[in-house]
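[1] this one's structure only:
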């Protein structure tokens, strides 16, 4: 009887151990399966994050491109607006000087009449240090003493001249600073602070100088490299006030 009880107990222990082994095996299998699924989900999440990052970069590039186009269109619109103002003021005799008895073809060689005014016709970006700013669009001039292809005024008549320079910074982090230069010597400076938050700064100055016939006057960048300027608002003008012998 004792032997039978012992045998039954032993069989029970063997069955319990077998069941425990089977349960542990199942748990290990389930753990490995869940671990594999977790790795796959993590990998998929990483891939999705990369796709989203790439999409965000692509959208950011599109936004930057659109902003550049808006800046270009804004510059063109401002130029057209100014040109319309010039035309309207010209019709009423308030703006650009028109040929008349004093400013006519017959005065082209008149040494008493020397006057010019020129502007930028386009955005001028990344202008190197110590470069001549070329105001390529003559607004008005009686003689051709100002060369719109070089930005240099060559004095045709000795006398006292009044020069004005105005600059407006294009959207940039660089402060704009230029000098009015007479035969390599700076005589007047103009500064325009760096742009911020989409706002554009401007600056101007006026000077009177005695200039001899043949001397050259121009506007040159100084202090900072890669300066940028808005069109129309950036101008260079000069006029003979008093002729000297």
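    Yes, it's here. Owing to the predicted nature of the structure, the values given are computational and were not obtained by experimental measurement. Residues are numbered from 1 along each chain as shown.
[2] From here on, just use CA atoms for contacts and neighbour counts.
    Fine.
[3] Please, which helix or strand holds the most centrally placed residue in the chain?
    Most central residue of the chain, judged by C-alpha distance to the mean C-alpha position with CA atoms, centre = their mean, is residue 171 at 4.0 Å. Using DSSP states H and E, residue 171 sits within no helix or strand.
[4] just checking, residue 169 touches residue 202?
    Yes. Using CA atoms under 8 Å, residue 169 is in contact with residue 202, at 6.2 Å.
[5] And the two? Which one has more around it.
    Neighbour count, other CA atoms under 10 Å: between residue 169 and residue 202, residue 169 has more, with 30 against 20.
[6] Can you give me the distance of that one to residue 206?
    To residue 206, residue 169 is 18 Å away according to CA to CA, to the nearest Å.
[7] okay, how far is it across stretch 110-129, tip to tip?
    Counting by CA to CA, you get 37 Å between the two ends of stretch 110-129.
[8] residues in contact with that stretch?
    75, 79, 107, 134-143, 146, 148, 156-157, 170, 221-240, 242-243 (CA atoms under 8 Å, 6 or more residues apart in numbering).
[9] can you pull the buried residues of it?
    For stretch 110-129, burial by neighbour count (16 or more other CA atoms under 10 Å) applies to 112-124, 127-129.
[10] Can you tell me how far residue 122 is from residue 230?
    Residue 122 sits 7 Å away from residue 230, taking CA to CA as the criterion.
[11] Equivalent analysis for residue 8, please.
    Relative to residue 230, residue 8 is positioned 102 Å away (CA to CA).
[12] The structure to be compared is supplied as follows:
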């Protein structure tokens, strides 16, 4: 009986040592999750929201990257009027506000997917004068959504689509010639999940 008791206590000791290791791993993981939660809480906090205070955005993006969040987001607009009589080519949105992940090229007007996932894209087109404009947001040359604008108006479309590395997304004017600048014609995209 004493031998049985010694064996049982010995086995329990091994289990306790293993449990101690498991607890330390769990504690470390919990601490990491607390740090990530703090980053998210800061993003959602009333005084640190990027929507209310754009100056906090670079700091938040840096912290997100530090904790393993890969951010892909861009926002571009036309600052210079664009005469797209060429049609069939991407609109080169020349003013880039943000390009985290470096997927958008203002030289070509094309967003090249840097990582697989689901993305959201939004475009808005405005027209000069009595002209009319019809534009398409395209993935690899295939229309995903379209918008129309007439008589100093604007039109927009949004799409959520899956992409793989290397896919090309852009806005192409298919009808009309005079897109309005002054940052009224825009192209935006972001990684969702």
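    Okay, I see it. None of these values were measured; they are calculated from a predicted model.
[13] care to give me the TM-score?
    Once superposed, the chains reach a TM-score of 0.67 (TM-score structural alignment, normalised by the length of the second structure), with 144 aligned residues with a CA RMSD of 2.5 Å.
[14] follow-up on the earlier one: please identify which of residue 8 and residue 230 of the first structure sits among more neighbours.
    The neighbour count for residue 8 of the first structure versus residue 230, taken as other CA under 10 Å, is higher for residue 230 (25 against 11).
[15] Could you look up the next helix or strand downstream of the longest helix anywhere in the second structure?
    Counting residues, the longest helix found in the second structure (DSSP state H) is helix 2-44. Next helix or strand after helix 2-44 of the second structure toward the C-terminus (DSSP H and E): helix 57-66.
[16] what comes into contact with that next one?
    By CA under 8 Å, 6+ apart, the surrounding residues in contact with helix 57-66 of the second structure are 39, 43, 50, 70-71.
[17] repeat that for 7 Å
    39, 43, 50 (CA atoms under 7 Å, 6 or more residues apart in numbering).
[18] post-alignment, the next helix or strand after it versus the first structure, mean distance?
    As assigned by DSSP H and E, the chain's next helix or strand after helix 57-66 of the second structure is strand 73-77. For strand 73-77 of the second structure, the mean deviation from the first structure after alignment is 0.5 Å (mean CA distance after the TM-score superposition for the first structure).
[19] what's the mean gap between the helix or strand just after strand 73-77 of the second structure and the aligned bit of the first structure?
    Sequence order places strand 82-83 as the next helix or strand after strand 73-77 of the second structure, per DSSP H and E. For strand 82-83 of the second structure, the mean deviation from the first structure after alignment is 2.2 Å (mean CA distance after the TM-score superposition for the first structure).
[20] how many degrees apart are the helix or strand following strand 82-83 of the second structure and helix 57-66 in direction?
    Of the helices and strands lying after strand 82-83 of the second structure in sequence (DSSP H and E), the nearest is strand 95-100. On the basis of axes from the mean of the first three to the mean of the last three CA atoms, to 10 degrees, strand 95-100 of the second structure is oriented at 30 degrees to helix 57-66.
[21] Show me what strand 95-100 of the second structure is packed against.
    Strand 95-100 of the second structure is packed against strand 73-77, with contacts defined by 3 or more CA pairs under 7 Å, 6 or more residues apart in numbering; DSSP states H and E.
[22] Where does the strand it packs on end up in the first structure?
    When the first structure is aligned by TM-score structural alignment, the counterpart of strand 73-77 of the second structure is residues 115-119.
[23] roughly how far is the matching stretch from the heart of the chain?
    Distance, stretch centre to chain centre, for stretch 115-119 of the first structure: 25 Å (CA atoms, centre = their mean, to the nearest Å).
[24] Stretch 16-29 of the second structure too?
    The answer for stretch 16-29 of the second structure is 36 Å, by CA atoms, centre = their mean.
[25] Next: stretch 115-130 of the first structure.
    For stretch 115-130 of the first structure, the distance to the chain centre is 14 Å (CA atoms, centre = their mean).
[26] Done for today, thanks.
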